[in-house]
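Participant: this one's structure only:
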């Protein structure tokens, strides 16, 4: 498998590509795909045909050329890249929300994390990396086929030893009793999270943390009401991400001095000699991602000893 997880090492991709590896083929920042390397495999895209056999022995991050002279990059399937290429069986969490969740849930190697629902497994993949190599993620989804597809994805990305996928209606039945008191943190992505909050409280260790993701503020209000009896330090956040496009432009200035620098050029506009130079320009992306959801965090109250 691509992700080789050992007790004394963090996830590493400093090795050569082999048959059976999962590779993220990078064409450009918004065009990537996951490809399993096979003996007779050929990737066809607008840049040409790329034989998988030519990839063998190359390091992750390598630039490879097709028969037409076009090229792609072969990248390791990190959780960040996997989030961008996975199959969307449900609406997923993206990098900004995922980073915030991992930090505020205080997830470190060795933690036990419970999640409901699994969905497309975007967050689960990052949770697994955060708890590796000795922790574990128990994730649940009420939809049997969705859970089976997620389980297959975790096999593909080499995370099956870190993730257990269960089929269960957490809103109706709660988390399994055998996990009671074992979880360092719990994450809920449910339409009615307040129904699962009492069970989540039983699963958490003393001083454990819960996070609930909800797209609507009414869901947040109901959840906070349910949290108040068992939890303290209740906070809600909305993470908004603004990206910038980086482009190289030629700027012109009238009557500028002649510059021998090859990055600068002379132009004549209306009979006036102008100097033109290459500059890097930044502007907000025209496809900015807006509201995704609200993240509500709460810490389990300590039970006072009588």
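Facilitator: Arrived safely, thanks for sending. Note that this is a predicted model, so its numbers are computed, not measured. Numbering: from 1, shown residues only.

Participant: for the rest of this, base every contact and every neighbour count on C-alpha atoms.
Facilitator: Noted.

Participant: please enumerate the helices of the stretch 151-300 of the chain.
Facilitator: Secondary structure of the stretch 151-300 of the chain, counting by DSSP state H, counting those that start in this stretch: helices at 170-173, 197-203, 217-227.

Participant: residues of the last one that come out buried?
Facilitator: Counting neighbours by 16 or more other C-alpha atoms under 10 Å, one finds that the buried residues in helix 217-227 are 219-220, 223-224, 226-227.

Participant: structure B:
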């Protein structure tokens, strides 16, 4: 099998990503007579062979199941055995974009580590590109070769056991891009420059410490590099839950207008003397509006037996038109707090769901 190609059904010798939960993935190789044992039960490999990727695989006890997924670089990053610290998908996508990687690109990488980034680069440059990856640790280099061979990627990658910081890359004018993930990347910058094809080729260095970034940037400037930019890639996970909003009461503006307008007295005042407006006048104005809206507020809230409070005034606020005949209306999605004292909410996203009377 290959991470750079696809077939439909699970076969003997395939690498399969087992989906146990949103935070638990495992990578296995399908073997004759093999059994995967985990907290959900025993899963014979024979039950997976011939099944389409993405199928549910039931345990021998028939009470639990897992999913068998086709291996992709993204899933491999989440399931691979960690030989070193790895680069995750957030930074991988940033690197691939700014290095302008595409099919046919020739890329140099140092160091290989657990080969998380390597798999993503190979998939991106396939079928006509090539990756030259360097790893100074002999055992890790050998394990990376074994992974690439098992995943059907050997023809797209060359693994070298070599210390790029001390010995350089030994390549001249071959690479469209160079990626450095090293303790002292500034020591490899000069050799990386010789390995790049020339103007327009790109170099990227990944460093966890600001001091490393400063030293690398200083060295790049000394070698004549232009447009040096430093990025921090962040990912933000969003979660949601379904909540019944019972007794949901909103103070409406019955006129369908923004009640945060300035009074005539305030409008005549300049910005400098706006502080001179008497607080008592403001309170009287708000109290008058409160009395005016009490009756309509009762009508808007409606029958206490209704689970969702009607909010037709929100439709008026957004569209400027009278709301349709409303039986129930449910606030749905994200809503923001406005700075208006009477109309407290406006809606965005998918707005609100209004059910018309038939």
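Facilitator: Perfect, thanks for sending it. Keep in mind that what you see is a predicted model, and the values were worked out from it rather than measured.

Participant: TM-score for this pair?
Facilitator: Overlay of the two chains. TM-score (TM-score structural alignment, normalised by the length of the first structure): 0.78; 254 aligned residues with a C-alpha RMSD of 2.0 Å.

Participant: where's residue 97 of the first structure relative to residue 209 of the first structure, distance?
Facilitator: 16 Å (C-alpha to C-alpha, to the nearest Å).

Participant: can you tell me which residue is spatially central in the second structure?
Facilitator: residue 235 (5.1 Å; C-alpha atoms, centre = their mean).

Participant: can you list the helices of the stretch 151-300 of the first structure in a markdown table and add distance to residue 142 of the first structure?
Facilitator: Below are the helices of the stretch 151-300 of the first structure laid out as a markdown table (distance: least, C-alpha to C-alpha, whole Å):
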| stretch | distance to residue 142 of the first structure |
| --- | --- |
| helix 170-173 | 7 |
| helix 197-203 | 16 |
| helix 217-227 | 20 |
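
Participant: quick one: which of the ones you listed is nearest residue 129 of the first structure?
Facilitator: Among those, helix 197-203 comes nearest to residue 129 of the first structure, with 21.5 Å by C-alpha to C-alpha.

Participant: who touches that closest one?
Facilitator: The contact list for helix 197-203 of the first structure, computed with C-alpha atoms under 8 Å, 6 or more residues apart in numbering, reads 174-175, 177, 179-183, 186, 210, 223, 226-227, 230, 300.

Participant: out of those residues, which are buried?
Facilitator: 174-175, 182-183, 186, 210, 223, 226-227, 230, 300.

Participant: among those residues, which ones are in strands?
Facilitator: 183, 186, 210, 300 (DSSP state E).

Participant: what is the aligned counterpart of the second one in the second structure?
Facilitator: When you say that, I think you mean residue 186 of the first structure. Aligned counterpart of residue 186 of the first structure in the second structure: residue 178 (TM-score structural alignment).

Participant: ok, residue 246 of the second structure touching residue 305?
Facilitator: No. Residue 246 of the second structure lies out of contact with residue 305 (C-alpha atoms under 8 Å); the separation is 10.3 Å.

Participant: tell me which of those two has more neighbours.
Facilitator: Remark: of residue 246 of the second structure and residue 305, residue 246 carries more neighbours, 11 against 8, as counted by other C-alpha atoms under 10 Å.

Participant: how near is the more buried one to residue 307 of the second structure?
Facilitator: From residue 246 of the second structure to residue 307 of the second structure the distance is 6 Å (C-alpha to C-alpha).

Participant: can you check residue 50 of the second structure too?
Facilitator: 50 Å.

Participant: the two: who's more crowded?
Facilitator: It is residue 307, of residue 50 of the second structure and residue 307, that has more neighbours when counted by other C-alpha under 10 Å, with 15 against 12.

Participant: how near is the more buried one to residue 241 of the second structure?
Facilitator: Taking C-alpha to C-alpha, one finds residue 307 of the second structure at 18 Å from residue 241 of the second structure.

Participant: how about residue 125 of the second structure?
Facilitator: Counting by C-alpha to C-alpha - residue 125 of the second structure and residue 241 of the second structure are separated by 40 Å.
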